[in-house]
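> Following is a predicted model, sequence given first.
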Amino acid sequence: MALFDLPAPLFAAIDAGMATVLPGAARLAVWALLAGVGTLLLYRLLSPQQRIGEAKREAREARRALNGFDGEFSDAGPLIKAQFGTAFRHLGLVLIPTLISILPLLALLTWLEGHYAHRLPAAGETPAVQAVPATYQAQWIEGGDVPRVIVRDGDGGGAVAEVAMTAPIPVVEQRHWWNTLIGNPLGYLPEESGARRVTIELPQPRYLPFGPDWMRHWLMVFFPIMLIVSLLTYRWAKIE
C-alpha cells in the first residue's frame, strides 16, 4: 500500500457510516469541514506559536525600519540584512510544521479523488476504453462479480493484461516511482505486456443541482467549504 493510501480504510469506514444518513454532497461538506479544522489545528499543535509570533513582529519592525530609512543606499545594508534575516527565520519556523500538517490532507484528497470523482457504470452501460500505444486494443467486459477491462495485442495476439474494475478509477498504467506515494487500487499493467496506459471513460457524478458540468464536480463542493472553514479556524484559534 502506498504512503498516502495508509489512512484509506479509516476514511472508507467513516464515509460508509455517513452514507447511511447523508447524500454525497453533504458528506463532501463534512469532509471539507474536518479537513479545514483538522489541518489548521494540527499546524497549531506542531508549530512553535510563540516563537513564530516573535519572528513576525521582528519582521514587521525590520520592514518598518527599512521603509523609513532616508539615507544612502550603501548605508542601508544592515537594515536589508535584518529584513531578510527575520523573513527567513519566520519561514524556517513555519516550513516543517506546514509540510507535516498537510500530509493528512493530501491523503484525504487522494482518497476523495478515487472515491468521488467517478462512479462505476450501471449494468448495460459500456464506457469507451482506449489503450496506449494505439497498436493495443482494450475492451470493457461485463460478467462475473465485477466488470473487467481486457487489453489485447492489436497484431492478432491474445490478451496481454486484464484489469478487474473493483474501484471507479479511470486510468491504469505501468507502475511508476510516484506510486510509492499514491497507489492505484486497480493495480498496474505488467511491464512485459507492452501496453503503457489504459483509459476508461467512467461517468462522473454531479454533486450540485445547478451550473455547468465542471462546477458540479466534487472539488467545487469540497474546496470552497474547506477554504471558508480554514479562514474561520485561523481567526478563532489565533494561529500565527
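Thanks, I have it. Residues are numbered from 1 along each chain as shown.
> When you work out contacts or count neighbours from here on, use the C-alpha atoms and nothing else.
OK.
> Now the closest residue to residue 204 other than its chain neighbours: which helix or strand?
Nearest non-adjacent residue to residue 204, counting by Cα to Cα, 6 or more residues apart in numbering: residue 118, 4.4 Å away. Assigned by DSSP states H and E, residue 118 falls within no helix or strand.
> go on, residue 149?
strand 148-153.
> Can you name every helix or strand that the next helix or strand after that strand contacts?
Following strand 148-153 in sequence order, the next helix or strand is strand 159-164 (DSSP H and E). In terms of contacts (3 or more Cα pairs under 8 Å, 6 or more residues apart in numbering; DSSP states H and E), strand 159-164 is packed against strand 148-153.
> Which stretches in the protein count as strands?
Applying DSSP state E to the chain gives strands spanning 129-132, 136-141, 148-153, 159-164, 171-173, 197-200.
> Redo the ones you listed as TSV? Include mean neighbour count.
Below are those laid out as TSV (neighbours: other Cα atoms under 10 Å):
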stretch	mean neighbour count
strand 129-132	19
strand 136-141	20
strand 148-153	20
strand 159-164	16
strand 171-173	18
strand 197-200	20
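> what's the closest of those strands to residue 19?
Counting by Cα to Cα, residue 19 lies closest to strand 159-164 out of the strands of the chain; the figure is 24.8 Å.
> now what about that closest one, what contacts it?
For strand 159-164, the surrounding residues in contact (Cα atoms under 8 Å, 6 or more residues apart in numbering) are 146-153, 186-187, 189-190, 193-195.
> Likewise for stretch 90-105?
4, 35, 39-40, 42-43, 46-48, 51-52, 55-56, 59.
> Next, name the residue at the spatial heart of the protein.
residue 109 (3.4 Å; Cα atoms, centre = their mean).
> tally of neighbours for residue 89?
17 (other Cα atoms under 10 Å).
> another one to put next to it:
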Amino acid sequence: MSRLGILDWPGIVFGWINELLLFVLPLPVTLIFWAFVSGWATMWVYRAVSNQDKLAALKPQVKVVQNKLRRYDGEFSGLIPLISENFRLSGRHIGLAIGPAIVAGIPVLFVLVWASNEYGTYFPETGAPVNVEVVSDQVERDADNWRWHDTEAKHLPSAVDEPLRWRIGWPEQTARLTTADGQTAVALPPDEPAPILHKRKWWNLLIGNPAGYLAAGNPVESIRMDLPTHDMLPFGPGWARSWLFVYLVVVVIVSLGYKFYWKVH
C-alpha cells in the first residue's frame, strides 16, 4: 500500500523541482521561493474564482452605511435599520468571499504538506544522542520487557501514564527494539526522516507518513523520535527559525502585495 496520501501527490512534482533548485540555491532560499510561489498562487486563484465585480460594488455600499452609523445621533429605534443593513451587507460580502478563499488556500495546503517533510526534520550524525518515546498497549509498561540491539540505549524515567523513554545513539546501520520474547517491534532509522512512526490511521488517506507505518499487529503503537530540525534563519528564537514560521510570513507578505498590486477585493 502506498505511503502517500491524497494531498501528498503534488509533492512529487515539487520534489523534482526542488532538487534542481538545490543545485544553485541554499535550502532556506528554496523555502522562500516556494513561499513566494504559494503567495502568488493563492491570490491569483482567489482573484480568478471570486466575483470581483460584485465585491467591488459592495464596498461603497458598506462605506455609506458605516458612515451613517458613525454620524447617527437620533433615537435608538432609528439605529436598528442601519445596524441590520450593515450586517446584511457584511454577510453578503462574507458569502461572496468565503468560497473563493477556501479554494485559494488549496495551493498553500499542497505546499505545506510537502514542505513539512522537505524542510522539517533530518537524520542526525551516527552516534548522536536521540530521545525516543514508545507507546504500547500490548506489552506491560516495564522497560525490562524491551531490548535495544545494535545501539547504546539509556532508559529515561517516565510516569506510569507516559510513554516509555530512552536515549539512544543514532545507529550507523540498523538498531532494533525487541520485546522480551525476541519479537522485533521497531527498526531504526526509518526510510525517511520523520519524527514519528506509527500504525496507519484514517487521516493517512489524506496525508501520508514518509517514514512508513508499523504493522497492524505490532506491539508498538507509535515511536516518537526527537530528530533535529532545519534552521531557516541564523538568528532569533527557535520558533522564528523554523521552516513554518518563515514560510507563513513570506506567504502573507507576498499575497498581500499581490492583493494591493492587482487591487483585489
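Cool, the structure landed. Note that the structure is a prediction, hence the values are computed from the model and not measured.
> Which one of the strands of the first structure lies nearest to residue 88 of the first structure?
That would be strand 171-173 among the strands of the first structure, by Cα to Cα, at 41.4 Å.
> what residue of the second structure matches up with residue 206 of the first structure?
Using TM-score structural alignment, the partner of residue 206 of the first structure in the second structure is residue 231.
> actually residue 89 of the first structure, not the one I typed
By TM-score structural alignment, residue 89 of the first structure lines up with residue 92.
> Kindly provide the distance from that match to residue 23 of the second structure.
49 Å (Cα to Cα, to the nearest Å).
> hang on, the earlier thing: from the contacts of strand 159-164 of the first structure, pick the one nearest residue 226 of the first structure.
residue 186 (29.0 Å).
> What is the burial count for the closest one?
Residue 186 of the first structure, neighbours per other Cα under 10 Å, totals 17.
> Now which residue in the second structure aligns to it?
So residue 186 of the first structure corresponds to residue 211, using TM-score structural alignment.
> Contact partners for the equivalent of residue 19 of the second structure over in the first structure?
Under the alignment (TM-score structural alignment), residue 19 of the second structure pairs with residue 16 in the first structure. By Cα under 8 Å, 6+ apart, the contact set of residue 16 of the first structure is empty.
> post-alignment, the biggest helix by length in the first structure versus the second structure, mean distance?
Secondary structure of the first structure read by DSSP state H shows that its longest helix is helix 77-101. Its matched residues in the second structure lie on average 0.9 Å from helix 77-101 of the first structure after superposition (mean Cα distance after the TM-score superposition for the first structure).
> quick one: buried residues of that helix?
79, 82-83, 85-87, 89-90, 93-94, 97-98, 101 (16 or more other Cα atoms under 10 Å).
> which position in the second structure aligns with residue 99 of the first structure?
In the second structure, residue 99 of the first structure lands on residue 102 (TM-score structural alignment).
> and stretch 65-77 of the second structure, how far apart are its ends?
16 Å.
> The first structure: matching residues for that stretch?
Using TM-score structural alignment, stretch 65-77 of the second structure pairs with 62-74 in the first structure.
> From the chain's centroid, how far away is the longest helix of the first structure?
Its chain's average C-alpha position is 27 Å from that of helix 77-101 of the first structure, according to Cα atoms, centre = their mean, to the nearest Å.
> do stretch 231-244 of the second structure as well
16 Å.
> so how far is the first residue of it from its last?
For stretch 231-244 of the second structure, the end-to-end distance is 10 Å (Cα to Cα).
> measure stretch 164-181 of the second structure end to end?
18 Å.
> Residue 40 is in contact with residue 234 of the first structure, correct?
Yes: counting by Cα atoms under 8 Å, residue 234 of the first structure touches residue 40, with 6.8 Å between them.
> Comparing those two, which shows the higher neighbour count?
Each of residue 234 of the first structure and residue 40 has its neighbours counted (other Cα under 10 Å); residue 40 has more, 21 against 17.
> Give me the aligned partner of the more buried one over in the second structure.
Residue 40 of the first structure maps onto residue 43 in the second structure, by TM-score structural alignment.
> That match is in contact with residue 258, isn't it?
Yes: taking contacts as Cα under 8 Å, residue 43 of the second structure lies within contact range of residue 258: 6.7 Å.
> what about the aligned partner of residue 170 of the first structure in the second structure, how many residues close to it?
With TM-score structural alignment defining the correspondence, residue 170 of the first structure maps onto residue 195 in the second structure. The local packing of residue 195 of the second structure (other Cα under 10 Å) involves 21 other residues.
> what sits against the closest residue to residue 195 of the second structure other than its chain neighbours?
Distances taken as Cα to Cα, 6+ apart place residue 225 nearest to residue 195 of the second structure, at 5.0 Å, with adjacent residues excluded. Residue 225 of the second structure is in contact with 130-133, 194-196, counting by Cα under 8 Å, 6+ apart.
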